[in-house]
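J.: One predicted model, sequence on top.
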Amino acid sequence: MTGGTAASADTGTAGNKSMQKTTLIAVGVVLLMLLLVYRSVITTIVALLIVGLELMAGQGVVATLGNLNVIGLSTYAVSMVTMLGIAAGTDYVIFLLGRYHEARHRGQDREAAFYTAYSGVSHVILGSGLTIVGATLCLSLTRLPLFRSMGVPCALVILVIVAAALTLAPAILALGSRFGLFEPKRKYDEGGWRRIGAAVVRWPGPILVVTCGIALVGLLTLPGYTPGYDDRQYMPDNVPSKVGYAAAERHFSPARMNPEMLMIEADHDLRDPSDMLVIDRIAKTAFHARGVGRVQAITRPLGTPIEHSSIPFQIGLQGAGQIQNMKYMKDRMADMLTMANQMGILIGTMERVYGMMRELTDIMHDMTGQMKEMQGKMHDMRDLMYTFDDFFRPIRNYFYWEKHCADIPICWASRTVFDALDGVDQITEDMDGMVVNVDKIDVLMPRVLAEFPPMIAIMKTMHGSLLTMHSTMAGIMNQMDESTKNSTLMGKYFDEAKNDDSFYLPPEVFDNPDFKRGLKMFLSPDGKAVRMTVSHQGNPASVQGIETVGNIREAVADAIKGTPLENAKVYMGGTAATNRDLQEGAKYDLILAGIASLCLIFIIMLLVTGSVVAALVIVGTVAVSLGASVGVSVLIWQDLLGMDLHWFVVPLSVIILLAVGSDYNLLLIARFKEELHGGLKTGFIRAMGGSGKVVTNAGLVFAFTMCAMVVSDLRIVGQLGTTIGLGLLFDTLIVRSFMMPSIAALLGRWFWWPLRVRTHGTAGVR
């Protein structure tokens, strides 16, 4: 299981586990450094006891307020509170013990040495503490919760440590000094630092040039700084969420697992063809933005345009129906030709029938005449038979009266003849009826015959029309075949090319069940908002991914310009979008907190030193130290180790170094001001000799304590600690020891403007 929530939980768990290890290492570093400085187990143990009590008190206050929900806490805030508390507490103890040892070496008794130490460093501790408190409180002005959550906790722990350093530490020092517990174990030697001070006074210009050259090493590396935004790269490899990410990355790219969500919110329903055109235009323009790998929207749910949604394909699709019907149309054209051929045969048959009918009409006409003649003859024969019957009726009656006529041959034969004579009358009547019908046929036959020529002419016309129609339709169908073939190929090629320049969704698509499911996925229930999933070409959690967000926003703004969605609201979220907000927020917070811290540091330095120029020099050298130290950290982590500095490291390091980096300069300037009675140059050499060792020891302890954070399982904590540690080393060994003193020596009495100081004192160099 993995994801943002799991990663946050694992980060907290890893931070809590490594906090104990980091604290032990830091305590070990402080113990070793104090043993090297004081060569006394008792002094070291008491110093650690003081630091431990101060830290426990500070952490207790912070934890109590956090538990009461008065202030917020984060994993990084807890780590920074611990490291900052240990380092600052140790520094203040070193300041106090160092000045006490110096006074003892100068021959003062224990009580006088205590008062000298307290009066000499109390204002420095207070000014230093207030500087750190003010600078860390400037984090509360920031917008990012990650920075804001560190401001109050760090300020509170420093306030507690300053209060303890001004009360508890002096009390323990006063009590222990009565029993001789804090006596210096080795001879106090200022010779080395006095020689450095003398060299700076003698050659301030060359030394300033050399120190500026050293600073340029870091400053020239700074432009190549590339912040890292992938939090997983800074987590331990064995945490479950990172293991889960690694398993997922074996199958999916980081871009697929960390897409951006682009949402367009309009004031009307977007579920219509016209708005779909605009939505696809937005998706297409966003897809063509530099750095975008894929855009999924309702018009391209799989990252490519919906299949067959181009206008050429839809035009070709209309031709596809014609192509499907073309075979049937060609078959019907063949039937038409067959019909024409059959009609030609029918016309020939009709012409032959017409010839036969003409002959039949003539025959019928002749036969009608003959039948009329026969009818007349039949009437004549009937009349003759009637006459014969009248004359032979008595004989005929005999034949019918004779009972035995059937037995008499002549009788029966004669009787049969007379019966036959009776049939002539029936035949005559039938002949009359036949003649009437034949006469009608004789009249109708010419009429029927007269209909044949027009009928044949019409059939010939139809035959010619069919042939003409077939010829015309054949040409038209050939043209249709060619035109539909091209349109279909055009649509096919547009589909294969995934060309989205001519997208269109017809209204009937909105009734499609699959499209309705897509609408539910990509559009809000009221249809007024549409979302798109944007995948990067590279890693979203990178500088390139952040730049891609800007490209997408510009592309969307251009896409909706002049469309019905011109006034729509555009929202974007995701890994890269969040990192872009973090980048802009960090830049804003760094500028805000940096300017506020510099102004606050300037005011505090001005109050302590009373010199505008001295305060400006301190602030300026701190700024140079910041740039150089961050550049060196970039050189080590990014260029040598191949790991980008987390975006969170530089802003926070700058704020902490702004606060802490001025402490050592403040101690030096305060000591310089204290020695001004001996003259500028003499007082400067004395100040370097008296404070050099103490300040260097304090700076080294602070730096190595912060560098101890590198053992943390969270690489962000390690980067933060090493960056601050490198800054402190650079500030202690270069800026405080050479750069700032050389500037003060070059400026001379103008360094103390508007204060009036004597160039030459009445006392010699001690």
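T.: The structure has been received and is ready for your questions.
J.: rest of the way, CA atoms for contacts and neighbours
T.: OK.
J.: list the buried ones in stretch 418-427?
T.: Neighbour counts using 16 or more other C-alpha atoms under 10 Å place 418, 421, 424, 425 of stretch 418-427 among the buried residues.
J.: Now tell me what touches it from outside.
T.: 382, 385, 389, 396 (C-alpha atoms under 8 Å, 6 or more residues apart in numbering).
J.: just stretch 600-609 next, same as before
T.: Contacts of stretch 600-609 (C-alpha under 8 Å, 6+ apart): 123, 127, 130-131, 134-135, 612, 614-616, 618-619, 658-659, 662, 666, 669-670, 673.
J.: and what of stretch 386-406?
T.: 411, 412, 414, 415, 418.
J.: JSON lines please, covering those and showing distance to residue 157 and secondary structure.
T.: Below are the contacts of stretch 386-406 laid out as JSON lines (distance: C-alpha to C-alpha, whole Å; DSSP: H, G, I helix; E, B strand; the rest coil):
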{"residue": "411", "distance to residue 157": "171", "secondary structure": "helix"}
{"residue": "412", "distance to residue 157": "167", "secondary structure": "helix"}
{"residue": "414", "distance to residue 157": "169", "secondary structure": "helix"}
{"residue": "415", "distance to residue 157": "166", "secondary structure": "helix"}
{"residue": "418", "distance to residue 157": "165", "secondary structure": "helix"}
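J.: about what we covered before: which of the contacts of stretch 418-427 fall within helices?
T.: Cross-referencing these against helices under DSSP state H gives 382, 385, 389, 396.
J.: if I look at the last one, how far off is residue 413?
T.: Residue 396 sits 11 Å away from residue 413, going by C-alpha to C-alpha, to the nearest Å.
J.: and the two? which has more neighbours close in?
T.: residue 396 (18 against 14; other C-alpha atoms under 10 Å).
J.: one step back: among the contacts of stretch 386-406, name the buried ones.
T.: 411, 412, 415, 418.
J.: What distance do you get for the residue positioned nearest the centre of the chain to residue 586?
T.: Residue closest to the mean C-alpha point of the chain, counted by C-alpha atoms, centre = their mean, is residue 260 at 2.2 Å. Going from residue 260 to residue 586 by C-alpha to C-alpha gives 21 Å.
J.: A further structure is provided below for comparison with the first:
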Amino acid sequence: MLESIARTASRYALLVMAVWAALAGVGNLAVPQLEHVVKEQSRAFFPTDSGATEAAHRMGLWFGDSDSNNIAYVVLDADRPLGQADRGYYRGLADRLRTTTPGVESVMDLWDDPAAAAVFESRDHRAAYLMVRLSGQLGSSTATDAVAGLRAAVDAAQPPAGLRTHVTGPGPSLVDEFAALDAQLARITVLTVGLIAALLLFVYRSPITAAVPLASVGLALGTARPVVALLGEHGVIEVSVFSVALMSAMVLGAGTDYGIFLLGRYHENRRVGMTPPDALADAYRRVAPVIVGSSATIATALFCLSFAKVSFLRSAGIPSGIGILAAMLGALTLTPALIGWFSRRGRLEPRASTLGRRWRRIGTAVARWPGPILVVAVGALIVCALPLLDAKITFAELAAQPATTESSRGYQAVRSRFPDNRLLPEIVSIQTDHDLRTPAGLITIERVTRKILDVRGVRTVQSASRPAGTPVRQGTLTYQAGQIGEQLSGTAQSALDGMNSVDTVLATVGQLDAALAGMQRGLTGAVDGLNRVGAGAHDIGAGMTGLQGNLREVSGYADPLRQFVNGTPGCADNPICAAVQKIVTPLDDAVGATGTLAGGAGALREGAAGATTALDGTAQNMATMRTALSQLRGLTATLRSSLDAVGPQMQQLTGYLRQLSTDFAGSSEGGFYLPPRTFDDPQYRRVMTMMFSPDGHATRLLVYGDGESWGRDGAERSAEIRIAADEALKDTPLAASGSVDLTGVGTATAELITYVQHDFTLLVIATLILIFVIVAGMLRSPVAGIVVLATVTISYASALGTSAAIWQHLVGQPLHWAVPALAFIALVAVGADYNLLLAMRLRDEARAGVRTATIRAFAGTGSVVTIAGIVFGLTMFAMLGASVVTIAQVGSTIGIGLLIDTLLVRTFVVPPIAVLLGRWFWWPARHDGGAVWVHGLGLGKGDDRPERIHDRTATAG
């Protein structure tokens, strides 16, 4: 049946070629180009159910800003300090992004906020940045469009002279990485085709012969691309830029190999004299199963990638598998059609070659000394694999992209001005069922902040209690103690100044006591005097009565003068009247006075008697008052001595409080407390809108660390941050109701490591099982299947070790995390191809005996497999032209593995094992007399004696 397919394809060659050309042409015209579909249909880099993605989604719901993990930064930097014009540009850009830029969901612009400016501005004041939350999950088409919109808005703005702008961050980094790969795909493909064409021309020395596999693989790739594009456009399969790159490389390599396999056997048949149709039919019959088995193993291995959780791996599986199946169909239909078409015109005749004779000599050596050769070959493989013991797998995605991309330039600008990882924080959110915008809530936030700062590698935490990443000076108890000290100092001094009047009181009390003593002595004498006054008053009264009568008589003689005075106007101004008045007035006063004195003398007598009685009681009261004053003087003296001690103590207290504030200034120690009035501060209120959810039930902290935040350092630190935050909530009001979420590049990398380990384990198990089933089924021997899998596995380990040694120790770049999985898929599958071709040839030649079959298999397949391996290897090495390190490492690792498998494993490992195992290599086999039969193929019992090898070699030649 297989021969009839080959003859039919050859007979209707033009129709077959026309059908393939039509399929490729119509498909590419009717279906959008694959690159366009990739741009429109790319999915998120991380699974939507990953912890970091779900945490970002929840934060978006709580804070009302963005539920994606697509974070970008706009970095401003200059060779001069940023001025007011730069600040104006910053404000205008932030407003424009917030209000008119599609894809922008929130903007954190705190450069103008004194409470947080220290985080967003470099210490030399020459750079600043703002954070932008964009729509779409990282790696998705929506995220790519959002980054493009952000960059368009920044480009449209007119920065001041000397100010540079960069759009960078996790979102732009992935966009730039994929864009760099997309831009280089055409160049890599052209380079690949050029290398393959050059090698085929060198080997076949015929443009027509070289064109046969190239035409077949070209039309196969041209047909596979629209199929993948159609399925991707309708969401049936997942596509990405990486899947396009890997599919192109795999189709070019494997498809060319299939053409080489068929051409090699066709040329071998022609050399032994077969006619072109018979040579093609026989070659097809023998090689088609190998092509089917090979494509089945590769496609199956690639399809296993669809079980991966990481889209970077998952998206490469089915598209590349479809490409391999298209290459298989091309090799089974188009390649025989091309061979038939050109062979009828005598254009595909084999050139004279001595390669078969050389490979026969190698086969003879292997058949004669299988044990030593196997030991040396396995030893070489082990040496190549030893670097795996020291190999490092990097998850630092930033190192994978070229340094010339815009995001890389942005990171470089930030790295020269800011501490490391300033644009790659971990975001911690705390949620509870009550408002955190209280002094107690801020104390809890500060406690969490302090606990996270204790985590190894954490450098800065920006939180509601530390908007600028450092302790708020006004928020420490020591600062507030200093403020109390300042106020107490002034108050205490005033109090002490007032208390100094105690000295005056003490002196006054002394003076009062002295005065009272004098008064007490005077009162004693006064009692005696009053008695005498009373007696004298009686005598005075009698005398005054007589004197009054005399004066009244004399006054009567002065009536004329009195009338003159009263009748003269302005008497005081008249000298005579004034003189008369000086006589009359005293005389009248004397008359009145004598009457008064007479009455007063009587009253004096009575008063003296009463005063004498009163003064006796006053003298006794004065003695009591002096006793009280004596006690007051003693108390005042005691108060004076106490004030002498209190004064220095007050000065020491205020000095201590002041020094306490000075000593703890800028320190995280000293307690934390923000009074309620802080929440009314306009500056702090803006920080609250950024750090708290609208209802205050959630807050977020930005954690900055050292090392590779987008790598293992960040991954390991993220787990410790979560533990620290959970521990900090214990014994707080949030212990029962609070919960912690964590997102960021470190958290995402930690999950990526878990996903990659899961995916790699799954791929290894599924791929080995499926390939074993296919290979063992085709070879009809589980032993042969196990040998093939074991050898390709050790070949893979050797390739990975060699690649790790080159990249890690010579280039200084550890292997990217995607390299081991993709290299395993490719090397195990493709390595199985070459060993399958060799094993199938050994089975075909098995009737002559294992050793002779080995020699003939080397002669027949040595050059073919070597050329195929070198071609496929060059296809992979062409990926070194990519500036994306991931692609370059994948290509180089697979290329190295193909060369190791082609030149070492397939040559010096599998054949010696087959020779040493003998008939057991084909177990189960049935015994029939002296011969061993493998499903109808007899292995002569006596044909494997070493002394007969040369005879059979000559015969085989």
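T.: Structure's in. What do you need? As the structure is a computational prediction, the values presented were derived from the model and not from experiment.
J.: one step back: dump the contacts of stretch 418-427 of the first structure to CSV, plus distance to residue 725 of the first structure.
T.: Output for these, formatted as CSV (distance: C-alpha to C-alpha, whole Å):
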residue, distance to residue 725 of the first structure
382, 159
385, 164
389, 167
396, 170
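J.: my guess is the residue nearest to the centre of the first structure contacts residue 579, does it?
T.: No. Here residue 260 of the first structure does not reach residue 579: they are 11.3 Å apart, not a contact under C-alpha atoms under 8 Å.
J.: Which of the helices or strands spans residue 605 of the first structure?
T.: Assigned by DSSP states H and E, residue 605 of the first structure belongs to helix 575-609.
J.: matching residues in the second structure for that helix?
T.: Alignment of helix 575-609 of the first structure against the second structure: residues 745-779, by TM-score structural alignment.
J.: still on that earlier bit, which helix or strand lies directly C-terminal to the helix holding residue 605 of the first structure?
T.: That would be, after helix 575-609 of the first structure and using DSSP H and E, helix 612-634.
J.: what's the mean deviation for that following helix versus the second structure?
T.: On superposition with the second structure, the average gap between helix 612-634 of the first structure and its aligned counterparts reaches 1.1 Å (mean C-alpha distance after the TM-score superposition for the first structure).
J.: so what secondary structure elements neighbour that helix?
T.: Where contact means 3 or more C-alpha pairs under 8 Å, 6 or more residues apart in numbering; DSSP states H and E, helix 612-634 of the first structure is packed against helix 204-221, helix 575-609, helix 649-674, helix 715-730, helix 740-747.
J.: now the buried residues of stretch 418-427 of the first structure as JSON lines including distance to residue 449 of the first structure and secondary structure?
T.: Below are these laid out as JSON lines (distance: C-alpha to C-alpha, whole Å; three-state DSSP):
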{"residue": "418", "distance to residue 449 of the first structure": "46", "secondary structure": "helix"}
{"residue": "421", "distance to residue 449 of the first structure": "42", "secondary structure": "helix"}
{"residue": "424", "distance to residue 449 of the first structure": "36", "secondary structure": "helix"}
{"residue": "425", "distance to residue 449 of the first structure": "36", "secondary structure": "helix"}
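J.: can I get the helices and strands packed on helix 612-634 of the first structure in TSV with mean neighbour count and distance to residue 56 of the first structure?
T.: TSV is the format used below for these (neighbours: other C-alpha atoms under 10 Å; distance: least, C-alpha to C-alpha, whole Å):
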stretch	mean neighbour count	distance to residue 56 of the first structure
helix 204-221	17	37
helix 575-609	20	27
helix 649-674	24	21
helix 715-730	26	21
helix 740-747	22	35
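J.: Contact partners for the corresponding residue of the first structure for residue 407 of the second structure?
T.: The alignment partner of residue 407 of the second structure in the first structure, by TM-score structural alignment, is residue 241. Residues in contact with residue 241 of the first structure (C-alpha under 8 Å, 6+ apart) are 1, 2, 3, 6, 7, 10.
J.: What's the match for the second one in the second structure?
T.: Structural alignment places residue 2 of the first structure opposite residue 167 in the second structure (criterion: TM-score structural alignment).
J.: Now do the helices in the stretch 301-450 of the first structure.
T.: Under the criterion DSSP state H, counting those that start in this stretch, the stretch 301-450 of the first structure contains helices at 311-391, 393-401, 409-496.
J.: Translate residue 309 of the second structure into the numbering of the first structure.
T.: Checking TM-score structural alignment: residue 309 of the second structure goes with residue 143.
J.: Its match falls within a strand, correct?
T.: No. Using DSSP: H, G, I helix; E, B strand; the rest coil, the assignment for residue 143 of the first structure is coil, not a strand.
J.: Tell me the spacing between it and residue 338 of the first structure.
T.: For residue 143 of the first structure, the distance to residue 338 of the first structure - C-alpha to C-alpha - is 89 Å.
J.: The second structure: which residue goes with residue 550 of the first structure?
T.: Checking TM-score structural alignment: residue 550 of the first structure goes with residue 719.
J.: tell me the contacts of the nearest residue to its match once chain neighbours are set aside?
T.: Using C-alpha to C-alpha, 6 or more residues apart in numbering and skipping residues adjacent in sequence, the residue nearest residue 719 of the second structure is residue 747, 7.6 Å away. Neighbouring residues of residue 747 of the second structure by C-alpha under 8 Å, 6+ apart: 52, 426, 714, 715, 718, 719.
J.: Report the buried members of these.
T.: Buried among the contacts of residue 747 of the second structure (16+ other C-alpha under 10 Å): 52, 426, 714, 715, 718.
J.: ok, those vs residue 694 of the second structure, which is closest?
T.: residue 426 (21.4 Å; C-alpha to C-alpha).
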